[in-house]
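1. prediction below, plus the sequence it came from.
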Amino acid sequence: MSEQSHGGPEHSGAVEHAGAEESRQYAVDNPGLPPHRPRLADEDPRAAKRAERQVAFLFGLSIVGTLLFFVGYFVVGQIGPGTPISTVRLQNMLLGLGTAFAMFGIGVGIVHWAKTLMPDHETTELRHEVRTEADRQVAVGMIEDIIDETQVKRRPLLRNTLIGAGVLAVLPAIAIFRDLDDTDNRSEFAAENFGPERLRHTMWATDVRLVRDPTGTPIKASDVTIGSAFHVIPEGLNELDPHEMLNQKAKAVVLLMRLNPEDMQVSPEREDWNVDGIVAYSKVCTHVGCPVALYEQHTHHLLCPCHQSTFDLTQECKVIFGPAGHALPQLPIRVNEEGFLVARSDFHEPVGPAYWERG
């Protein structure tokens, strides 16, 4: 039986042949754009005004939510070990509701604005490369048309409430990241309790011994062999109050390793910061503060498991890959008379993320 009688692909019409039947029409023609269906706000000025008030109300709700957040964050006060549970619950409720209203109001308000007031005509335009000055002017004109279509200029109530909600919505995040203090001395706003100074100083000081984490066993230089890595804390850390111990450990935790001195590129000012290839670096990643805990002996790389930032131990923990923007701070060390590794001083720079105030 022939292929045609079997309905083969070459004769069934399932396969198109180049150049054949050029005048043949496609099975489905381009339907074009659907007819525009006007909304109620497009035909009724009262409906448009009502929609404008609804959007402004939602933006106002966002503003109220942000203010509610600040009431919970600043007015309720510092939460500590002795704080009554009722105060903790009140603050959590205010923070949660404030954040929810702030995000809900501005988000739903923008969506409602777009659905009810912004032009919704569907158009089709060809994309052209913007190269000539005339094309640039056309692009500028398109941007101006978009601004006009948003009706920002014609509806100052929406513009002003949106600006207010948008500006206030980011303030809680700024306050949270700015506030690095966890002491009861919040009202003084002292420089030593806020900002980079809080991360500049740790428990490391002259002649403080390096001890293993978490046992607290002192480390001798002879204990550190090439390729080994120790998780290190300052001596005396484990004797602190549990709350204070965690705060201090978050800043002071260190990685201790030993390299072949010939593989190291040491800056002139750091020549006495290592002991025959034994080096100590902060374990706190300079991206967002995750613990750097992976050491590759053959490549001499330290890796942060959170976002894959990679630091080269032979180049004083310089960033060679990933989002971290700063090398890991180095802890100067030496050997005391008993052969134990001790710190020469504290870190010479703040530990942790490379934020804008770091210097």
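-> Perfect, I can see it now. Residues are numbered from 1 along each chain as shown.
2. all contacts plus neighbour counts: C-alpha atoms, from now on.
-> Fine.
3. tell me the contacts of His300?
-> Shown in contact with His300 (Cα atoms under 8 Å, 6 or more residues apart in numbering): 312-314.
4. neighbour count added to the residues you listed, as TSV?
-> What follows is the contacts of His300, written out as TSV (neighbours: other Cα atoms under 10 Å):
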residue	neighbour count
Asp312	19
Leu313	27
Thr314	19
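5. take a look at this one as well, against the first:
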Amino acid sequence: MANDDDSKALDRAYQPSPGLGVAVSDPVQNPGLPPHRERMTDKDPKAMKAAVRTVYTLFYLSVAGSIWAVAAYMLFPIESGALIDVRHNNMFIGIGIAFALLAIGIGAIHWSKAIMSDKEYIEERHPTRGKDATREAAIKAFADANEESGFGRRTMIRNSLIAALVASVVPGITLFRGLAPFNTPENPIAGDPVALLSHTMWREGMRLARDPDGTPIRAADVQLGNAVHVIPEPLSELSHHDGYLEEKAKAIVLLMRLRPEQLIESEERKSWSYDGIVAYSKVCTHVGCPVALYEQQTHHLLCPCHQSQFDVTEHAKVIFGPAARPLPQLPIAVDDEGYLVAQSDFHEPVGPSFWERH
């Protein structure tokens, strides 16, 4: 009896309490897709026409934005050298391109949401390669997509989209013109990079000056281990309109002083330095970045763009990185007043090595 009583007690203990949920073995039923809700453009032909007008208007506005970007490039030429033109050029071209791309994006989204078919479809995946019938069905699917999107039928949307996409490329093509200026009667070598980089404004007897204030540099003021950023003295007198930036980009120099016995100089270049002071172009021979980092202990110059390194003790030869040749050396001397002066221009072209050089 005791055992029977214990069994009944256990049965009562495992009975579910009132109000508690009981697990069931029936699987969860698929609720299916919610009822399709028609859009306003599906129910009202006027709303559909308004949506179509909105889409092709946005595409044509994109065309206008692209045209404006090209016009801004011509209205505010950066070749003028005026800082205000450079700022306006960047701002208005950027606004035009941004507006053109934004209008295409908004128009495409509005087209897909308000005009294209929004009915739900379920397509079963087949386990094998498609047969001829499957391929024909695929062709039919493309035809159905064309019909549902209205791309072939709605000519205003189609034509405006094509025009917007074509026009959006034009500003980029136009901007490429600035990479290769054309020759002019005033500047017959404007479009010839070989001629432009073969000569700078350095001339015999021209004083070396500090960048950017143009103060001439005395040899006695250059301390051991110093690295001084240098420009030609007459450069500080030029305005931006007179080509200041263009001339500076080619003529910038880095001046350093080492112990004379640390320099490893070839016979023809021993006269190019003065009492351990050497001057090299700051324009990296890889892609033209400014070489402005000097390690005093190793006497290495470092280009921060792609990590090319040059050895100042031995004619700035390349010791690491992608640069293809040493930095051009500017021959220097000292005038009667103790100021550092150039003996001549660089003896080789400055700048990247990918330009063809004579």
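-> Cool, the structure landed. Owing to the predicted nature of the structure, the values given are computational and were not obtained by experimental measurement.
6. how about Tyr295 of the first structure: what's its closest non-neighbour residue?
-> Leu302 (4.7 Å; Cα to Cα, 6 or more residues apart in numbering).
7. wait, isn't the one you found in contact with Glu296?
-> Yes - here Leu302 of the first structure reaches Glu296: they are 6.5 Å apart, a contact under Cα atoms under 8 Å.
8. higher neighbour count, those two?
-> Neighbours were counted for Leu302 of the first structure and for Glu296 using other Cα atoms under 10 Å; Leu302 has more, 24 against 13.
9. what about the helices in the stretch 151-300 of the second structure?
-> For the stretch 151-300 of the second structure, applying DSSP state H, counting those that start in this stretch gives helices covering 155-175, 193-198, 244-251.
10. out of these, which is closest to Glu120 of the second structure?
-> Closest to Glu120 of the second structure of the helices of the stretch 151-300 of the second structure is helix 155-175 (Cα to Cα; 23.8 Å).
11. that closest one vs the first structure, average offset?
-> Its aligned residues in the first structure lie a mean 3.2 Å from helix 155-175 of the second structure after superposition (mean Cα distance after the TM-score superposition for the first structure).
12. now for that helix, which elements pack on it?
-> Secondary-structure packing of helix 155-175 of the second structure (3 or more Cα pairs under 8 Å, 6 or more residues apart in numbering; DSSP states H and E): helix 45-75, helix 83-114.
13. most packed of those?
-> Ranked by mean neighbour count under mean count of other Cα atoms under 10 Å, these are led by helix 45-75, which reaches a mean of 20.
14. dump the helices of the stretch 151-300 of the second structure into JSON lines; add mean neighbour count as well.
-> Shown next, in JSON lines, are the helices of the stretch 151-300 of the second structure (neighbours: other Cα under 10 Å):
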{"stretch": "helix 155-175", "mean neighbour count": "17"}
{"stretch": "helix 193-198", "mean neighbour count": "16"}
{"stretch": "helix 244-251", "mean neighbour count": "18"}
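15. tell me how many other residues crowd Pro81 of the first structure.
-> Residues lying near Pro81 of the first structure (other Cα under 10 Å) number 7.
16. residues contacting it?
-> So Pro81 of the first structure contacts nothing (Cα under 8 Å, 6+ apart).
17. where's it relative to Asn193 of the first structure, distance?
-> Going from Pro81 of the first structure to Asn193 of the first structure by Cα to Cα, to the nearest Å gives 19 Å.
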